[in-house]
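Q: Mind looking at a prediction? Sequence and model below.
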Amino acid sequence: MKAMILAAGKGERLRPLTLHTPKPLVRAAGVPLIEYHVRALAAAGFTELVINHAWLGQQIEDYLGDGSRFGVRIAYSAEGEPLETGGGIFQALPLLGDQPFALINGDVFTDYSFAELRKPLAGLAHLVLVANPGHHVGGDFHLQGDQVSDAQANQVSLTYSGIAVLSPALFADCRPGAFKLAPLLRAAMAAGQVSGEQFSGCWVDVGTHERLADVERLLEARG
């Protein structure tokens, strides 16, 4: 199974750190955020990674190189213009192949075991969900057993963690250009094609200076 790390965001809420550094290379405890993912994916048995990038993306390629020093092979999908999550994945599909692949948001920090993603995919997607954080109390989806649906007003909701397994078939009717991933997931949910799990370990959406500081504290506590 291949894995894709989403690394094309500008990270505007992390300015001025991201004025001259792409968000995935912002450091926590001296290590770029994306390096934690690369090393964790390698430890989980992934050997082929795809990384998309846009803003200052050449810096990401220069830092990670071909991945050999991490024990993986990295291919890059450069976006000349922002393609959003769905469009970015669609552009990278030729690099990902025709089998299900793991998807990791480059701007989350977690101790989730990516080895758990290396399982057969029954439908079109499998999502890792977390308890709603304070900055996203409304949540995203509802988990009933192992099936994910769009959360209704009377249902307990959870937040999509930015960790998933997707089938290329999810993008069968898509066309090149910028588009979001969420509508594709919701259509698949309506067809009963999305499974999920709840993760209760360490997870931080590193979107602000405050949350970056939270990650620093977590790493310091680990020693």
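A: All right, it came through fine. Just so it is clear, the model here is predicted, and its values are computed rather than measured.

Q: use CA for all of it now, contacts and neighbours both
A: OK.

Q: what's the longest strand seen in the chain packed up against?
A: The longest strand of the chain (DSSP state E) is strand 159-166. Applying 3 or more CA pairs under 8 Å, 6 or more residues apart in numbering; DSSP states H and E, one finds that strand 159-166 contacts strand 101-105, strand 125-130.

Q: take a look at this one as well, against the first:
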Amino acid sequence: MKAMILAAGKGERMRPLTLHTPKPLVRAGGVPLIEYHLRALAQAGFTEIVINHAWLGQQIEDHLGDGARFGLSIRYSAEGEPLETGGGIFQALPLLGVEPFLVVNGDIWTDYDFSRLRQPLDGLAHLVLVDNPAHHPTGDFLLQGGTVTDEGEAAARLTYSGIAVLHPALFAGCSAGAFKLAPLYRQAMAAGKVSGEHFTGRWVDVGTHERLAEVEALVQGRH
């Protein structure tokens, strides 16, 4: 199974850090955020990684290279203009092949064990959901008996972690350009083709300076 790290975001809420450094290369505990993913993916048995980028993307390529020092093979999908999550994955599909692949947001930090996702995919997507963080109290989707839906009691909603396994068929009928991923998820949910799991370990959406400081504290506490 191949894996894709989404690294095209501009990180505007983390300025001035991200004025001259792409957000995936912002450091927590002295380590660029994206390197935590690369190390975890390698440990989980992944060998082929695709990374998309836009803002200051050449810095990402220059820093990570071909991935050999992580025991990985890295290929890049450069976006001349940001394509949003859906459009970015769609552009990278030729690099990802015809089998299901793992996708993870480059701007999260987690101790999730990616090896759990190296198994057959039943449907079009499998989403990892987490408890709602303070900055997103209303959540995104519901998990009912292993199936993810968009309908039901709002109080029971969980937050999409930015970690998933996707089948390329999820993008059937899409065309090149910028588009969001969530509408594709909801369409697949309506057809009953999205499974999921509830992860209760450590997870931080590193979108602000405060949450970067939270990761710093977690990393220091883990060593």
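A: Yep, it's here. All of these numbers come straight from a predicted model, not from anything done at the bench.

Q: before we move on, back to that, ok, which of the helices and strands packed on strand 159-166 of the first structure comes nearest Trp203 of the first structure?
A: Nearest to Trp203 of the first structure, of all these, is strand 125-130, at 7.9 Å by CA to CA.

Q: between the closest one and strand 101-105, how big is the angle?
A: Interaxial angle of strand 125-130 of the first structure relative to strand 101-105 (axes from the mean of the first three to the mean of the last three CA atoms, to 10 degrees): 30 degrees.

Q: Relative to the second structure, what is the average displacement of the helix or strand just after strand 125-130 of the first structure?
A: Using DSSP states H and E, the helix or strand that directly follows strand 125-130 of the first structure along the chain is strand 141-144. Its aligned residues in the second structure lie a mean 0.2 Å from strand 141-144 of the first structure after superposition (mean CA distance after the TM-score superposition for the first structure).

Q: After strand 141-144 of the first structure, which helix or strand is next? Please name it.
A: strand 147-150.

Q: For that following strand, name the packing helices and strands.
A: strand 141-144, helix 182-190, strand 194-198.

Q: just checking, Met14 of the second structure touches Thr208?
A: Yes. Counting by CA atoms under 8 Å, Met14 of the second structure does reach Thr208; the two are 5.3 Å apart.

Q: Compare neighbour counts for the two and give me the winner.
A: Met14 (18 against 14; other CA atoms under 10 Å).

Q: and the gap between that one and Thr85 of the second structure?
A: Relative to Thr85 of the second structure, Met14 of the second structure is positioned 19 Å away (criterion: CA to CA, to the nearest Å).

Q: residues contacting the residue of the second structure most remote from its centre?
A: Most distant from the centre of the second structure: Glu153, at 26.1 Å, with distances by CA atoms, centre = their mean. Glu153 of the second structure makes no contacts at all, as judged by CA atoms under 8 Å, 6 or more residues apart in numbering.
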